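Participant: Structure here, sequence nowhere to be found:
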């Protein structure tokens, strides 16, 4: 039902991006790095239409450097057999890494990381479910090492399950020796995705002992209007998160609430601007 750990190198299309020059690497903290997490619901919009190009337009307008996608279809009959990860990456001028949490014959469904920066896939694997509930949707995670100037940023993305006990098991796995506990997963680290967990949930609090919610580093400690990302037409829940380690400064984090974003998926994308440096601002 899943593919095992994989390591792979992908060269970035560096010279084509604004603010990044080809040649000698610039200091890692010299410019903001834009990260986006986006549950695209297999590119099925709130109008019921499957439109990867619409998702790509939402992404391209934000000019991100790294994009984490959840609920991506590859080769599935329901979405015309398209490789959505590759199609979106091509439309926004990026390379892609994909992991199928669900893999049945030729049909795959899971998470993707897109970037125009040089990247190396460190791990792509399943996360645990619940032994007593074998019918739950499989979940997985992706970990890529991305070269940012003179630094190497560890970026992980995931999509947790719907049940509280399931999410706890998945959080513990991510904190374990195969992922965040791996010596190779050294700071700076960013973990982002759809955690199906609000700020008062046990899974969120468990992850918060190891990493910091990026929104807290901007001074926002409570839910307020404009911080929720689901459902897109009337956002009420903040379940799409960006967590960061020491060595990551957060300039800004925002939910992208535009007419097109409200139409393209049932989640709104969350954009974070960070800098990599020896110290970060405290709330």
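Facilitator: Done, it's in. Nothing here was measured: the structure is a model prediction, and the numbers come from that model. Numbers count the residues shown, from 1 in each chain.

Participant: rest of the way, CA atoms for contacts and neighbours
Facilitator: Fine.

Participant: other SSEs contacting the strand or helix carrying residue 192?
Facilitator: Taking DSSP states H and E as the definition, residue 192 sits inside strand 189-194. Secondary-structure packing of strand 189-194 (3 or more C-alpha pairs under 8 Å, 6 or more residues apart in numbering; DSSP states H and E): strand 33-39, strand 66-74, strand 151-159, strand 240-244.

Participant: And the contacts of the shortest one?
Facilitator: For strand 240-244, contacts defined as C-alpha atoms under 8 Å, 6 or more residues apart in numbering pick out 37-38, 188-197, 208, 211-215, 229, 270, 272.

Participant: Sort out which of those residues are buried, if you could.
Facilitator: The neighbour-count test (16 or more other C-alpha atoms under 10 Å) marks 37-38, 188-197, 211-215, 229, 270, 272 as buried among the contacts of strand 240-244.

Participant: Put this next to the previous one:
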């Protein structure tokens, strides 16, 4: 897994982080923005920005984010400007004509990022964006991902994710659109074994949610106070997924 330093960080992320530091309290959200195309079929990035203002989370993991390319606007750039947050991208499609994938927005500085390739055979390229965030000197690791549509694909991807990080070095949050609707499927069982059970409210489709596709897992688990879906009229319109929000106590 390649480690990449952001240009302005000036910090060495190979340096061990003291395990007793923690970044709480914190509000974290995950949101599949569907390319900023709403349930009315209209491309409207400003609506996504308005939903993010409604949420007012400290850290936001985003999936299906247009990241620019020849003749294409970067929705992430717009969201970064609208929120005033730090932003980092993790493209799963990275061609001159189109860049697309995961992203993280953070109220706090993002001091390092890594990308994890989760592609499976000839299926659509998938990946995870693995970011280290400095919350007033307290470290937090956030892994934002969007898993595949086939069960075998998701099993492969969860194995890779669980191998890619440990939960001892610093607090960690794994979040994103897992595309997993089998409640007793192996990927969810593996995640419960690695972390602990967490609430999973329904987020998809946004107008009438039936499936809990968007998830959040945290270590240490006892910090998690509440998980809720942001289901305002604007959120139901802005994307086909609803944002999932986690409130983490100090």
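Facilitator: That came through fine. Treat the numbers as computed from the prediction; the structure is a model and nothing was measured.

Participant: TM-score of the superposition?
Facilitator: Once superposed, chain against chain, the TM-score is 0.88 (TM-score structural alignment, normalised by the length of structure 2); 238 aligned residues with a C-alpha RMSD of 2.2 Å.

Participant: In structure 2, what stretch matches the strand holding residue 192 of structure 1?
Facilitator: Under the alignment (TM-score structural alignment), strand 189-194 of structure 1 falls on residues 172-177 in structure 2.

Participant: Average separation of the matching stretch from the aligned part of structure 1, please.
Facilitator: With mean C-alpha distance after the TM-score superposition for structure 1, stretch 172-177 of structure 2 departs from structure 1 by a mean of 0.5 Å once superposed.

Participant: Give me the contact list for that stretch.
Facilitator: With contacts defined as C-alpha under 8 Å, 6+ apart, stretch 172-177 of structure 2 is touched by 30-32, 61-63, 140-147, 213-220.

Participant: The aligned partner of residue 42 of structure 1 in structure 2 and residue 209 of structure 2: what is the separation?
Facilitator: Correspondence of residue 42 of structure 1 to structure 2, assessed by TM-score structural alignment: residue 35. Separation of residue 35 of structure 2 from residue 209 of structure 2 (C-alpha to C-alpha, to the nearest Å): 19 Å.

Participant: now do residue 118 of structure 2
Facilitator: Counting by C-alpha to C-alpha, the gap from residue 118 of structure 2 to residue 209 of structure 2 is 27 Å.

Participant: Comparing those two, which shows the higher neighbour count?
Facilitator: residue 118 (24 against 17; other C-alpha atoms under 10 Å).

Participant: which residues sit in contact with the residue lying farthest from the centre of structure 2?
Facilitator: Going by C-alpha atoms, centre = their mean, the residue of structure 2 most distant from its centre is residue 71, 26.2 Å out. By C-alpha under 8 Å, 6+ apart, residue 71 of structure 2 lies in contact with residue 97.

Participant: how close does it get to residue 119 of structure 2?
Facilitator: 27 Å.

Participant: for residue 229 of structure 2, same thing?
Facilitator: 29 Å.

Participant: what's the answer for residue 38 of structure 2, then?
Facilitator: Taking C-alpha to C-alpha, one finds residue 38 of structure 2 at 27 Å from residue 119 of structure 2.

Participant: Looking at those two, which one has more neighbours?
Facilitator: Set side by side, residue 38 of structure 2 and residue 119 show more neighbours around residue 38, with 23 against 18, by other C-alpha under 10 Å.

Participant: my guess is the more buried one meets residue 241, correct?
Facilitator: No - the pair residue 38 of structure 2 / residue 241 is not scored as a contact, 9.4 Å apart, by C-alpha atoms under 8 Å.

Participant: Need the distance between the two termini of stretch 253-263 of structure 1.
Facilitator: Using C-alpha to C-alpha, the end-to-end distance of stretch 253-263 of structure 1 comes to 21 Å.

Participant: typo on my end, it should be stretch 158-168 of structure 1
Facilitator: 13 Å.

Participant: which residues are in contact with it?
Facilitator: Stretch 158-168 of structure 1 has contacts (C-alpha under 8 Å, 6+ apart) with 70, 111, 128-130, 137, 139-142, 170, 192-197, 201-203, 206.

Participant: could you redo the last one with a cut-off of 7 Å?
Facilitator: If you take C-alpha atoms under 7 Å, 6 or more residues apart in numbering as the criterion, stretch 158-168 of structure 1 is touched by 70, 111, 129-130, 139-142, 170, 192-196, 202-203.
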